[in-house]
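[1] Provided below are the primary sequence and the corresponding predicted coordinates.
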Amino acid sequence: MRIMLVTDAWEPQVNGVVRTLARTVKELKEMGHEVMMVTPNDGYKTIPLPTYPEIKMALFAKDDIEERFEAFEPEAVHIATEGTLGLAARRMCIQHRFPFSSSYHTQYPEYISARFPVPVSWGYAFVRWFHNMAGRVMVATPTMRDLLISRGFKNLAIWTRGVDVDQFNPKLRQADRGPLAGIAGPIFLYVGRVSVEKNVEAFLACELEGTKVIVGDGPARKDLESRFPEAKFLGAKFGDELAACYANADVFVFPSYTDTFGLVILEAMATGTPVAAFVAPGPKDIIPGSGAGVIGDDLEAIIKACLMIDRSKVRAYAETFSWRASALQFLQNLDPLPVMERYKVWNRVKNALRLRKKRKIV
């Protein structure tokens, strides 16, 4: 298939959305599919997203997206994010009646409400409007699907996540704790963006014997460092060093309520490190019954309970998740209309774009 994938979140950003899309594209290409990426790195004029400057919002991209759309002649269009590129691609598809799919990666309304005095209901009104024309809206877990159904969403489909069990491996655990050497144990680890919507403060406020370690960066880092001087803030880590941080921790702590899945949960589990998390979308679908972690409302208690978990069982559970299976599920969700109808629509689109180009020349 020829697939056009539009996303406002892309490298060099470091987050679960980017890692999910990058690995999905890699798997699709290995299966023989052709993927055209539309990202903020494609030469558009950009501005930083307020309070989240590493995300660049592309401006005035619709005409270029249309030209690339016509030249590539995709069989499917997937819009991954609700940013300016996503809005431009959505408008193009609706204008030309070309079917598209979308995905819901972040609890956007809760994210906005945590940063600005905006009611959560306003955020849901926007994301519901954004996704209401998609033939499929892909979500990571059944809990997230049920939540969005209760909010009036339709055409929802599951698109689960995977983990690289070769890169994230228990063999990286070392006697001297590798990149965490010299830090008193037990070591309790958080990996991710250090920002208000991630609820990192709830983890740092726990009274635990040992050391709390934060891997990642973000706007709340300086404030939290000053308020919790006993914690170790190591900044962002990547690749094998990041995997080694997971492997050499004793418990991975996931305090977020706003993530829709939490890819870091699987990465930690793949190294054998058990996961403690609040009862929230993502953890409540991954952890219960797995023997690989504990969820609950008392974060201190579930962190301590995780110290008793057999690390070999944690690794065995993570091995059941595959990026190839995730990519195949993504493919199954890409065909929102019957094939013949899709090609009838494509003929209308080509004619409309040709006429538009002629008008521009005149």
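    Thanks, I have the structure now. The structure displayed is predicted, hence computed values, not measured ones.
[2] make it CA atoms for all contacts and neighbour counts henceforth
    OK.
[3] Show me the helices in the stretch 101-250 of the chain, by range?
    108-115, 120-131, 142-150, 200-204, 221-227, 239-247 (DSSP state H, counting those that start in this stretch).
[4] Just tell me which of the ones you listed ends up closest to residue 279.
    Closest approach to residue 279 among the helices of the stretch 101-250 of the chain (CA to CA): helix 142-150, 10.9 Å.
[5] Go through this protein and flag its longest strand.
    Ranked by number of residues, the top strand in the chain under DSSP state E is strand 52-59.
[6] here comes the other one, which I'd like you to weigh against the first:
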Amino acid sequence: MRIVDVNEFYSPTGGGVRTYVDRKMTILGEMGHELIVIAPGREDRVEERAGGRIVYVKSPGMPFDSNYGLLWDAAPIHELLDRYDPDVVENCSPWRPAWIVTDWPGTGNKRAIRSFFVHNDNVEAYPKRWFGGVASPQAIERAFAWYDRYQGRFLDRHDTVVTNGPAMTARLRARGVRVDATMTLGIERRHFSPAFRDEELRAALLDECKLPPGGHLLLGIGRHHPEKRWPVVIDAVGRAGAKLPVGLILLGRGMATKALERRIGESPHIRLFRPTYDRARLAAIMASVDAYIHASDAEPFGLVGYEALASGAPLILPDAGGMAALADPLYTETYRARDAVSCAEAIGRFFARDQAPIRAAAAAAADGVLSDEEHARRLIAHYDAVIATATARTA
């Protein structure tokens, strides 16, 4: 099977979508399939990969976030689709790419199926963040029901609509948005394990936070973007640090980096580092911290949280969003989403507990995290079924 993914959210500088797509390409190649990604770039170029390739189309940059671009011109994308003649065309952007994909006529007598893969929910990520302080979630959903109706117009022209997990499926269906299948994401299990815990690395990271080996070490990972709500965690760690020797390592970069640096100020216990793309290094960091902490309540799935749990890291999570599905009292403390005081209290509760059984419970749960190979097999089986139905309909 050849899949062409017209992916406006694929960024050469990183992000959850890139992590997912890069690994998926490798897995599909090992299964005998091919994944070709059409992504916005600063120039036209092709990166050959095992299992497929990344085809960058010269595109304008996205306003306010230079890590991403905008696929706007249909002609070069239709030309590429004609050239590659896919069995499946995937798309995950609800804006211009959704219409570019639906308007592509296909090649010859063959009609590739169109799949819309929901990786994010713009109602959660933007209106609920912008207006959450002045209106209820239900009122915001009613005010932006036009967006769900808009989505319906292009989803009606797709052969299948899939989401990246049960939280996203429940959220969309509650608003009347079509979902045909839940394709829960998996992680690259071989890279993440509690066995990679390194006490020397932990001590070195605590030293970066100007804390001794007996201090407490938290880790956060993700883009520096307002929807990630890192100020909640930064403020919470500052509050908790008044009573506890707690440090925070944040891996990431983005449009809000300067704002976060100002928020941190002179605190010696909170450090920002660039993201690491060395999977072994990342896995060792995850396995060596005392807990992974998250802030976004608009997270559609939370791949990094699953990687942290597979590394045996306990969790401190908001009580809303895709990551909340990971919460288990045996190895998790939760707090009211968007509430730094509640988050600080959760940090305090977490470190007041006996750490050995918490870490043991997280290590036991690590074995149950879904692998990305299983996700890929389920996705291909779903596409095979959709293709068979479409073929029978036109026979």
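    Done, it's in. Note that the coordinates shown come from a computational prediction; the quantities given were computed from them, not determined experimentally.
[7] returning to that earlier point: let me have the helices of the stretch 101-250 of structure 1 in a markdown table, extended by distance to residue 260 of structure 1 and mean neighbour count.
    Below are those laid out as a markdown table (distance: least, CA to CA, whole Å; neighbours: other CA atoms under 10 Å):
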| stretch | distance to residue 260 of structure 1 | mean neighbour count |
| --- | --- | --- |
| helix 108-115 | 10 | 17 |
| helix 120-131 | 14 | 16 |
| helix 142-150 | 6 | 17 |
| helix 200-204 | 16 | 20 |
| helix 221-227 | 23 | 14 |
| helix 239-247 | 21 | 21 |
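[8] Need the ones you listed in JSON lines (columns: distance to residue 6 of structure 1).
    Listed next are the helices of the stretch 101-250 of structure 1 as JSON lines, based on distance: least, CA to CA, whole Å:
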{"stretch": "helix 108-115", "distance to residue 6 of structure 1": "18"}
{"stretch": "helix 120-131", "distance to residue 6 of structure 1": "14"}
{"stretch": "helix 142-150", "distance to residue 6 of structure 1": "22"}
{"stretch": "helix 200-204", "distance to residue 6 of structure 1": "30"}
{"stretch": "helix 221-227", "distance to residue 6 of structure 1": "30"}
{"stretch": "helix 239-247", "distance to residue 6 of structure 1": "25"}
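[9] if we can go back for a sec, can you list the neighbours in contact with the longest strand of structure 1?
    With CA atoms under 8 Å, 6 or more residues apart in numbering as the test, strand 52-59 of structure 1 has contacts from 8-9, 13, 40, 44-49, 83-85, 219.
[10] What are the buried residues along it?
    Buried residues in strand 52-59 of structure 1, counted by 16 or more other CA atoms under 10 Å: 54-58.
[11] Could you report the neighbour count for residue 61 of structure 2?
    16 (other CA atoms under 10 Å).
[12] Starting from residue 118 of structure 2, give me the distance back to it.
    Distance of residue 61 of structure 2 to residue 118 of structure 2, computed by CA to CA, to the nearest Å: 22 Å.
[13] How about residue 111 of structure 2?
    Going from residue 111 of structure 2 to residue 118 of structure 2 by CA to CA gives 22 Å.
[14] Those two: which has the busier surroundings?
    Higher neighbour count among residue 111 of structure 2 and residue 118: residue 118, with 22 against 18, using other CA under 10 Å.
[15] How about residues contacting the helix or strand where residue 351 of structure 2 lies?
    Per DSSP states H and E: residue 351 of structure 2 is located in helix 340-352. For helix 340-352 of structure 2, the external contacting residues (CA under 8 Å, 6+ apart) are 216, 232-233, 235-237, 239-240, 244, 316, 318, 332-336.
[16] All the strands of the stretch 101-250 of structure 2, in order from the start?
    Using DSSP state E, counting those that start in this stretch, the strands of the stretch 101-250 of structure 2 run over 113-118, 160-163, 181-182, 216-221, 246-251.
[17] Could you dump the ones you listed into TSV and include distance to residue 374 of structure 2?
    Shown next, in TSV, are the strands of the stretch 101-250 of structure 2 (distance: least, CA to CA, whole Å):
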stretch	distance to residue 374 of structure 2
strand 113-118	17
strand 160-163	15
strand 181-182	13
strand 216-221	24
strand 246-251	28
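[18] Could you tell me how many residues sit around the counterpart of residue 300 of structure 2 in structure 1?
    Superposed on structure 1 with TM-score structural alignment, residue 300 of structure 2 falls opposite residue 260. Number of residues near residue 260 of structure 1 (other CA under 10 Å) recorded here: 22.
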